[in-house]
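> Here is a sequence with its predicted model. Questions after.
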Amino acid sequence: MSYLEAFLLALIQGLTEFLPISSSAHLILPSAVFGWPDQGLAFDVAVHVGTLAAVMIYFRAEVVSLLSAFFASIFKGDRSKEAKLAWMILLATIPACIFGLLMKDIVEVYLRSAWVLATTTVIFGLLLWYVDRNASLVSDEYQAGWKKALFIGLAQAMAIIPGTSRSGATITAALYLGFTREAAARFSFLMSIPIILLAGGYLGLELVTSGEPIHYGFLLTGILTSFVSAYFCIHFFLKAIARISMTPFVIYRLILGFGLMAFLAFN
């Protein structure tokens, strides 16, 4: 890996982690199309650290409020809307943890291919378009009960399939349940904190036990680039969806998916 490759991969991770266009698809594509080598565990950990820092700093007020309310609900019996939301986010995280542990090897062996990426990119793009077009857009994230949280959590678990998009799946599910676009995005972003933290911790443990050599220059490049790009991505995405629908992201997914299919068919 060169510094240019490290920069571009971290930029892609930061820009696509929170958009409904699949970060995994964009990270696998360079190796499939350009023959770039796998970035390795250390770099995966670095970009997870960068994107986690971005979402936590951007939503720092909400994170502090939710954590305070969560512990107050345990020790003081707090029943505020913040406490309820914190518990719903925790509940929504459970399905992805279970699916991730049970399905990781199957996904790595059978589903991590360019054809799967292309197909899921198109299918889940069309699903996002249909749901967004018919969404009632009446609820905010504080109205999520346990059934809604679990439904969105199951959608997040589906995103273990490459090309699905974690944010795309969770936003689609939230829109289907009647969330506004802004609320769907906020709930999706807040849900990403525990799942990225767990995924990064799991990868970090693998890195420690693997004995893989660490290139600290690439590591720092990955952290800083993914942090900056993810932070600005979150900011502008939340600003944009207040004015537009999900259609531009659907169009992008269709172009990406069918373009990849064409490339694979003629190569």
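Structure's in. What do you need?

> From here on, just use CA atoms for contacts and neighbour counts.
Will do.

> For Ser68, see how far away the residue lying farthest from the centre of the chain is.
The centre of the chain is farthest from one residue, Lys76, which by CA atoms, centre = their mean lies 32.9 Å away. The spacing between Lys76 and Ser68, counted by CA to CA, to the nearest Å, is 11 Å.

> ok, and here's another one to check against it:
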Amino acid sequence: MTWLNLIVLAVVQGITEFLPISSSAHLILVPCLADWPDQGLDMDIALHVGTLGAVMLYFWRDIWQMLAGLWAALRMRRSPGAKLALHIVVGTIPVVAAGLLAKDMVETMARSILVLGWTTLGFGILLHIADRIGLTVRRIEHMGLPDALVIGIAQAIALIPGTSRSGITMTAARLLGYERGEAARFSMLLSIPTIVAAGTLAGLDIYRLDQPVLTTAALYAAGFSFLTALVAIAVLMHWLKRASFAPFALYRLILGAALLAAAYGYIPGFDRCLG
């Protein structure tokens, strides 16, 4: 990989991982459209490690609260931190189960521009509807186990490429009446065990293939994705204090329509991207 390849992929991953626009779709499209070689599993892990570090740094207070809550739970004491940790665990179970059961199917459809087009467009419309009709009266402190499970099931749907893990979980939270900032906050906290699990599985694949995991390029990729993800999270959380998800939904509509036009042959030059 050239430095240009590395920087572009890291910036794209960092920006799109936590915005509701699908990082998987962009990571597939960028090398495809630029006619670059596939970055490989080790680079994918490095990019996700960078974004994982960013979300953990930004939400370090919540993470500390959960750790303290778990310690309190071991001593049979209730706390908001333990409750939040339990909700994160419950919300993670569906995606882990679905990932183990549907791994082969997801990999088969992963590079299909047609799938990316329909999921980008369809879930963009759903995001807009949820944001328009959802109440803004609930915070994470009001969450119960049923809500955590519903959001977790939504996260499992994001295994379909182009759905957007952050987008579908924020959509579910908005439909349940959570404030926009709170929907984004829970979605990002929920990403931590999900990214760890996905990275672990990918790391095992690399180990079985006897490929190197840590390279200088991978370390730089992790650093670039960390910085851009940190900025993207801060910008999103600031934006949602005073505005809606409308720009992200509109972007998805435009991108989804363009992908479908390419998939159905209305835009030439996409032959190498069709799967």
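The structure has been received and is ready for your questions. This one's a predicted model, so the numbers in the text were calculated from it and none came from an experiment.

> ok so, going back, looking for the alignment partner of the residue farthest from the centre of the first structure in the second structure.
Using TM-score structural alignment as the criterion, Lys76 of the first structure maps onto Arg75 of the second structure.

> list the contacts for that match?
By CA atoms under 8 Å, 6 or more residues apart in numbering, no residues touch Arg75 of the second structure.

> mind checking how far it is from Ala172 of the second structure?
Counting by CA to CA - Arg75 of the second structure and Ala172 of the second structure are separated by 34 Å.

> swap in Leu189 of the second structure?
Distance, Leu189 of the second structure to Ala172 of the second structure, by CA to CA: 15 Å.

> Comparing those two, which residue is more hemmed in?
Neighbour count, other CA atoms under 10 Å: between Leu189 of the second structure and Ala172, Ala172 has more, with 26 against 20.

> Helix, strand, or coil at the more buried one?
For Ala172 of the second structure, the assignment made with DSSP: H, G, I helix; E, B strand; the rest coil gives helix.

> Please verify my assumption that it contacts Gly152.
No: the pair Ala172 of the second structure / Gly152 is not scored as a contact, 9.1 Å apart, by CA atoms under 8 Å.

> How about the contacts made by the counterpart of Pro161 of the second structure in the first structure?
Aligned by TM-score structural alignment, Pro161 of the second structure pairs with Pro162 of the first structure. Residues in contact with Pro162 of the first structure (CA under 8 Å, 6+ apart) are 22, 24-25, 111-112, 116-117, 120.

> Could you rerun that using 6 Å?
24, 117 (CA atoms under 6 Å, 6 or more residues apart in numbering).

> Can you name the helix or strand that it falls in?
Under the criterion of DSSP states H and E, Pro162 of the first structure resides outside all helices and strands.

> what residues are up against Thr93 of the first structure?
Counting by CA under 6 Å, 6+ apart, Thr93 of the first structure touches Gly153.

> how big is the offset of the host helix or strand of it relative to the second structure?
Assigned by DSSP H and E, Thr93 of the first structure belongs to helix 81-106. Compared with the second structure after fitting, helix 81-106 of the first structure deviates on average by 0.7 Å (mean CA distance after the TM-score superposition for the first structure).

> Would you mind stating the distance between the most centrally placed residue in the second structure and Val8 of the second structure?
In the second structure, the centroid-proximal residue (CA atoms, centre = their mean) is Arg165; its distance is 4.0 Å. Separation of Arg165 of the second structure from Val8 of the second structure (CA to CA) stands at 21 Å.

> same deal with Ala98 of the second structure?
Distance of Ala98 of the second structure to Val8 of the second structure, computed by CA to CA: 31 Å.

> how about Pro37 of the second structure, secondary structure?
At Pro37 of the second structure, secondary structure determined by three-state DSSP is coil.

> same deal with the one 10 residues further on?
The three-state assignment at Leu47 of the second structure reads helix, by three-state DSSP.

> what's the closest non-adjacent residue to Ser164 of the second structure?
The shortest distance from Ser164 of the second structure to any non-neighbouring residue, by CA to CA, 6 or more residues apart in numbering, is to Ser22 (3.9 Å).

> what's the neighbour count on the one you found?
Counted with other CA under 10 Å, residues neighbouring Ser22 of the second structure total 26.

> what's the answer for Ser73 of the first structure, then?
By other CA under 10 Å, the residues close to Ser73 of the first structure number 18.

> which SS class is it?
Look at Ser73 of the first structure: counting by three-state DSSP, its state is helix.

> State the distance from it to Glu82 of the first structure.
10 Å.

> What ranges does the first structure have for its strands?
Taking DSSP state E to define them, one finds no strands in the first structure.

> and the longest helix anywhere in it, what other elements does it pack with?
With secondary structure taken from DSSP state H, the first structure has its longest helix at helix 181-210. Counting contacts by 3 or more CA pairs under 6 Å, 6 or more residues apart in numbering; DSSP states H and E, helix 181-210 of the first structure is packed against helix 41-58, helix 166-176.

> Also compute the angle for that helix relative to helix 166-176, please.
Going by axes from the mean of the first three to the mean of the last three CA atoms, to 10 degrees, helix 181-210 of the first structure is angled at 150 degrees with respect to helix 166-176.

> and helix 181-210 of the first structure, how far from the second structure on average?
Looks like 1.0 Å for helix 181-210 of the first structure (mean CA distance after the TM-score superposition for the first structure).

> just how off-centre is that helix within its chain?
Distance of helix 181-210 of the first structure from the chain centroid (CA atoms, centre = their mean, to the nearest Å) equals 8 Å.

> count of residues packed around the nearest residue to Val49 of the second structure once chain neighbours are set aside?
Using CA to CA, 6+ apart and skipping residues adjacent in sequence, the residue nearest Val49 of the second structure is Ala222, 6.1 Å away. Ala222 of the second structure sits with 28 neighbouring residues when counted by other CA under 10 Å.

> cool, and the one 5 residues further on?
When neighbours are defined as other CA under 10 Å, Leu227 of the second structure has 18 of them.

> With Phe71 of the first structure instead?
By other CA under 10 Å, the residues close to Phe71 of the first structure number 14.

> Okay, it and Leu9 of the first structure: tell me how far apart.
The gap separating Phe71 of the first structure from Leu9 of the first structure is 37 Å, by CA to CA.
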